[in-house]
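K.L.:
sharing a model that was predicted from the sequence below.
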Amino acid sequence: MVKSDLTAPLGMNKRRGIGRLPFGLIGVAIMTVLLTTGLIWIGIVDDPNGGEPMATIELSSALDGVSPGDIEIVSLPDGRQLDQPDAESDLGSNGNFLLSDPKSSASAGQSSGPTSLSDLARRVDYEGMDAGFSGEALSTEPIKQLLEPHKFGSLPKISAEGIRPLDVYARRPSPTTLTQARIAILVNGIGLNSDMTLKAIEDLPADISLGLSPYGDDIDSWMQSARLSGHEVLLQAPMEPFDYPDNDAGPQSLLTNLDKAQNEERLSWVLGQTSNYVGLVNFMGDRFTSNEMRMNELLSKVRDHGLMYVDDGTSPRSKASEVAGTQKVPFVQADLVLDQNLNQEAIGTQLLELEVIARQRGIAVATATAFPVTLAALEAWSQRLEERGLSLVPISSAINSTR
C-alpha cells in the first residue's frame, strides 16, 4: 500500500534539514560578535596603553627632602643656558666641584685653574657638571685664599669664608654613579719612579685617585700632570711602623716618641711639598696609627687645614676611624689592600672581593701601590667595569661612607 500523509503516523513525515535553521538569529549573533571584537580592537590599538591597568596619581611641586645636590643643571635644547648660581656661596656645602672649563685652554695641555675665589665663582662649570669624567683636566693653580705662608712653602688652609681645600680640589663624580655600585681606588707611591708614575697618570682611569709621595722628585710637576689627566691627588704622610728603626718611613716620619710640636713641624714639611691635594693618606705607620693620642694630634691638624684623611687599610690596630669620628674629620677607611701579595692572580682575587663588597654595601674602597703588576692589573680590570654594573669614583666620594 502506498504511503501517504493520511496513513503516516503523526509527526513522522516531517523533514529534517538545514532549511529550517534560524538563519536570521545566527546572522545577528555573528554580527554582534564581530562588532564587539572590532570595538575592543580599536580601543587597544589606537590607545598605546590600551588593555593595560591604569592608575591616577596626584603630582606635587613641593621640594621637601630634596637637597641642592640632588638637582642637576643642564643646558636648554636650543642652546640657551640657564643662569648660573653664585659659586662662592655654594662651595662650602657642595663638596666636590669640577674646576676646569672644558672650553678653556686645559684641553691644549695648559692649566685652566682659577687663582682666586672670585675667579673660582666665575669659572666653576655648572653647565658641564657631567663633563670631565674620562680625563677632563682639573685645576693645577692653587687658590691664594686657601694658602698659608710657611717656611716649608705654602700650606693649605680654610678660607675666611669657610671654604676648604677639600671642597675646591676634589674631583666631582659622575651623576650616573648614583645608581650603581661604586668602587674607589687610591694608588700610592706616585713620584718615586718616573716610568711607573707616568704609566699610572696616563693609563689608569681618571676616577682612580693618586697618592703622591712627599719624597718624590719634582713632586709639584707630578701633581700638575696627574690633575691635568683628571686624577684627584692626595699626599702620603710617612709614619712610624712597629719595626722602626729597622724599617723606616723616611726622614720626615711622624714618630710616637716625638712631642706634638716636633711632629707638627714634620707634618708641615709634608704639606708644603705641593698644592691642590684633597687630603693625606698614611705611608706605613702601623705603630703611629695605633697610638690614640698621636692620632688625635694628627687628625685635628688635618681637619684644621681643611683636608680629608685616608687610612690605607694595612693595620687592623689603627685608631684612625674612631679618632676621625671624634674629631669630625672627613675620613675614608680602605676595605682592603689590592697588592699586599705582588702577583697577578692574587691582585685579581682582591679585585673580585672588592666588587663583592661594592655590590653588598653600595661602595667599596681599596688602596694599592704603583708597581708594574698592579698598574697592569688595574688597567685591564677597569676596561669593562661598567658592563658589570659597577662604577669608579674618586676617593673623596667615599668620605664617611665606609665606617
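P.N.:
Thanks, I have it. Numbering: from 1, shown residues only.
K.L.:
use CA for all of it now, contacts and neighbours both
P.N.:
Noted.
K.L.:
how about the strands in the chain?
P.N.:
147-150, 153-156, 181-190, 209-212, 233-239, 279-284, 308-311, 331-333, 336-337, 363-369, 390-393 (DSSP state E).
K.L.:
quick one, helices of the stretch 201-350 of the chain?
P.N.:
For the stretch 201-350 of the chain, applying DSSP state H, counting those that start in this stretch gives helices covering 219-228, 260-271, 286-289, 292-304, 320-327, 344-361.
K.L.:
that older thread, among the strands of the chain, which is nearest residue 253?
P.N.:
Set against residue 253 and scored by C-alpha to C-alpha, the strands of the chain come closest in strand 233-239, at 4.6 Å.
K.L.:
for that closest one, packing partners?
P.N.:
strand 209-212, helix 219-228, helix 260-271, strand 279-284, helix 286-289 (3 or more C-alpha pairs under 8 Å, 6 or more residues apart in numbering; DSSP states H and E).
K.L.:
and residue 385, which of the ones you listed is closest to it?
P.N.:
Closest approach to residue 385 among the helices and strands packed on strand 233-239 is made by strand 209-212 (16.5 Å; C-alpha to C-alpha).
K.L.:
same for the closest one, what does it pack against?
P.N.:
Under the contact criterion of 3+ C-alpha pairs under 8 Å, 6+ apart, strand 209-212 touches strand 181-190, helix 219-228, strand 233-239.
K.L.:
can you rerun that using 6 Å?
P.N.:
strand 181-190, strand 233-239 (3 or more C-alpha pairs under 6 Å, 6 or more residues apart in numbering; DSSP states H and E).
K.L.:
can you list contacts of it?
P.N.:
If you take C-alpha atoms under 6 Å, 6 or more residues apart in numbering as the criterion, strand 209-212 is touched by 186-190, 231-236, 394.
K.L.:
for the residues you listed, which one is nearest residue 284?
P.N.:
residue 236 (9.4 Å).
K.L.:
in CSV, list the helices of the stretch 201-350 of the chain along with distance to residue 40 and mean neighbour count.
P.N.:
Formatted as CSV, the helices of the stretch 201-350 of the chain follow (distance: least, C-alpha to C-alpha, whole Å; neighbours: other C-alpha atoms under 10 Å):
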stretch, distance to residue 40, mean neighbour count
helix 219-228, 63, 22
helix 260-271, 76, 18
helix 286-289, 74, 24
helix 292-304, 69, 19
helix 320-327, 65, 18
helix 344-361, 46, 16
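K.L.:
format those as a markdown table; extra columns: distance to residue 311.
P.N.:
Below are those laid out as a markdown table (distance: least, C-alpha to C-alpha, whole Å):
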| stretch | distance to residue 311 |
| --- | --- |
| helix 219-228 | 21 |
| helix 260-271 | 16 |
| helix 286-289 | 9 |
| helix 292-304 | 11 |
| helix 320-327 | 7 |
| helix 344-361 | 16 |
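K.L.:
below is an additional structure, to be compared with the one above:
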Amino acid sequence: MLKLVLSLGLLVCLMTPAYASKIAIVIDDIGNNKNDLKAALLPGNISFAVLPYTPYARAFALRGHHQKKQILLHMPMEAVENNRPGPGVVTADMNNAQIKLQLVDALDSIPYVTGVNNHMGSKLTQLHMPMQAVMETLASRKLFFIDSRTSEFSVAEQMAGEFGVRTSHRHVFLDNQVDEPYLQQQFEQLLSIAKRQGQAIGIGHPYPETLSFLQKQLPQLQEQGIELVFVSELTTVANRNGYLLPVTSAK
C-alpha cells in the first residue's frame, strides 16, 4: 500500500509542470469597440483592463468573467500632455472627495472588478495627494493596483504601500508597434525579464495583430517553463519606500 501511495505521489509530481518563472499579461483599453469582445477568447489566465463608460465595458466584463478571465478597471488619469484620457478621468485639480467619488462611480460601473490600473496618468501618478485618495479607496475595497508606469517618476507603488494596497508595475509594453518582428521582440523581452527576476508583467492592447500574436504564443509558454498567471498573483504589499515585500498569497 505504501509503495502504491509513493508511486502515485511520484506520478503526480511528474505530471505537474515545473515552472521556473511567471508572467502576467494585461490587455488594456477594453470597451470602445465591439471587436474587443473577441479578446476574451484568448487562452489562459489573461487579465483585462476595461475603460469605464465605454460602449462595451459592461458586456466585456460579463463575457470575460464567464470565460474565467480577470477584470480590472482601467481608470483614466490626467496625463502630462492632455491626450484625451476619456470619460471619468481623475485630474490633479480635484480634491480628495471628488477623486474618491469619481473612482467609486467608475468601479461600480463595471462588474467583477478585482483591481485597477491607470489609463495614461503620467501627471497624476507623480502626485502624492491624488494617489493617496486613489489608494484609500482601493484599500477600503480590498482591490490591488497595477502601475502602468506611464511616468518614471510615479509614486503609485509608494502610496500603495502607505495604505497596504497590493501592487506591482508594468515591465514591458508589448505593442507600441504592431508588426510581428516588434511584437516578437517585446514578448521575448518580457520572457527574459521573467527568467531573470522570476516574474514580469506585460501590457498590450486589443489590436487584431496583438491578439493573433498572443493566440499563437501563449500555448507555447509551458514548454519554456513559464507560467501564465493573473496579474493579481504578481502583486505584493510595498513598504513606504515603494520596495515590494513578499506576501503569502495575492490571488
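P.N.:
Nice, thanks for sending it over. Just so it is clear, the model here is predicted, and its values are computed rather than measured.
K.L.:
in the second structure, what stretch matches stretch 325-340 of the first structure?
P.N.:
Against the second structure, the aligned range for stretch 325-340 of the first structure is residues 161-176 (TM-score structural alignment).
K.L.:
how about residues contacting that stretch?
P.N.:
Stretch 161-176 of the second structure has contacts (C-alpha under 6 Å, 6+ apart) with 139, 144-148, 183, 186, 201-204, 235-240.
K.L.:
same thing but at 7 Å, please
P.N.:
Around stretch 161-176 of the second structure, the neighbours that count as contacts under C-alpha atoms under 7 Å, 6 or more residues apart in numbering are 135-136, 138-139, 144-149, 157, 160, 183, 186-187, 190, 200-204, 210, 234-240, 242.
K.L.:
for stretch 69-88 of the second structure, same thing?
P.N.:
28-29, 45-51, 53, 61, 89-92, 102, 106-107, 112-124, 230.
K.L.:
OK, contacts around residue 185 of the first structure?
P.N.:
208-209, 365-367, 395.
K.L.:
switch to 10 Å and redo it
P.N.:
Contacts of residue 185 of the first structure were listed using C-alpha atoms under 10 Å, 6 or more residues apart in numbering, and they are 207-210, 334, 336-338, 354, 364-368, 378, 392-395, 398.
K.L.:
residue 225 of the second structure now?
P.N.:
17-22, 195.
K.L.:
at 8 Å what do you get?
P.N.:
17-21 (C-alpha atoms under 8 Å, 6 or more residues apart in numbering).
K.L.:
among those residues, which recur in the first structure?
P.N.:
Checking the contacts of residue 225 of the second structure against the first structure (both residues aligned by TM-score structural alignment, their matches' C-alpha atoms under 8 Å), the contacts still present are 20-21.
K.L.:
give me the buried subset of the contacts of residue 225 of the second structure.
P.N.:
Burial by neighbour count, 16 or more other C-alpha atoms under 10 Å: within those this picks out residue 21.
K.L.:
aligned to residue 48 of the second structure, what sits in the first structure?
P.N.:
Using TM-score structural alignment, residue 48 of the second structure lines up with residue 210 in the first structure.
K.L.:
what do you get for residue 127 of the second structure?
P.N.:
Alignment note: residue 127 of the second structure maps to residue 291 in the first structure; criterion TM-score structural alignment.
K.L.:
again with residue 117 of the second structure
P.N.:
Using TM-score structural alignment, residue 117 of the second structure lines up with residue 281 in the first structure.
K.L.:
I figured its match was touching residue 307, is that so?
P.N.:
No: using C-alpha atoms under 8 Å, residue 281 of the first structure is not in contact with residue 307; the gap is 10.7 Å.
K.L.:
the longest helix anywhere in the first structure aligns to what range in the second structure?
P.N.:
Using DSSP state H, we find that the single longest helix of the first structure is helix 23-46. Counting by TM-score structural alignment, helix 23-46 of the first structure pairs with no residue of the second structure.
K.L.:
which elements pack onto that helix?
P.N.:
Looks like helix 23-46 of the first structure contacts no helix or strand (3+ C-alpha pairs under 8 Å, 6+ apart).
K.L.:
number of residues surrounding residue 188 of the first structure?
P.N.:
Number of residues near residue 188 of the first structure (other C-alpha atoms under 10 Å) recorded here: 27.
K.L.:
tell me the counterpart of it in the second structure.
P.N.:
Under the alignment (TM-score structural alignment), residue 188 of the first structure pairs with residue 28 of the second structure.
K.L.:
so what's that match up against?
P.N.:
With contact taken as C-alpha under 8 Å, 6+ apart, residue 28 of the second structure is in contact with 48-50, 74, 203-206.
K.L.:
still touching in the first structure? Go through those residues.
P.N.:
With both residues aligned by TM-score structural alignment, their matches' C-alpha under 8 Å as the criterion, the contacts of residue 28 of the second structure preserved in the first structure: 48-50, 74, 203-206.
K.L.:
re the thing from before, now do the same contact list for the match of residue 117 of the second structure.
P.N.:
Residues in contact with residue 281 of the first structure (C-alpha under 8 Å, 6+ apart) are 211, 234-237, 309-312.
K.L.:
would a markdown table of those with distance to residue 197 of the first structure be doable?
P.N.:
A markdown table is the format used below for those (distance: C-alpha to C-alpha, whole Å):
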| residue | distance to residue 197 of the first structure |
| --- | --- |
| 211 | 10 |
| 234 | 14 |
| 235 | 14 |
| 236 | 15 |
| 237 | 18 |
| 309 | 22 |
| 310 | 20 |
| 311 | 22 |
| 312 | 19 |
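K.L.:
just the helices and strands packed on strand 209-212 of the first structure: most buried one?
P.N.:
strand 233-239 (a mean of 28; mean count of other C-alpha atoms under 10 Å).
K.L.:
can you name the residues of the second structure that that one overlays?
P.N.:
Under TM-score structural alignment, the match for strand 233-239 of the first structure is residues 71-77.
K.L.:
quick one: closest of the helices and strands packed on strand 209-212 of the first structure to residue 120 of the first structure.
P.N.:
Residue 120 of the first structure lies closest, by C-alpha to C-alpha, to one member of those: strand 233-239, at 19.3 Å.
K.L.:
what about the closest residue in space to the match of residue 127 of the second structure that isn't next to it in sequence, how many neighbours?
P.N.:
Ranked by C-alpha to C-alpha, 6 or more residues apart in numbering and with sequence neighbours excluded, the top spatial neighbour of residue 291 of the first structure is residue 319, at 6.9 Å. Counted with other C-alpha under 10 Å, the neighbours of residue 319 of the first structure add up to 20.
K.L.:
residues touching residue 319 of the first structure, list them.
P.N.:
Taking C-alpha under 8 Å, 6+ apart, we find residue 319 of the first structure in contact with 289-292, 295.
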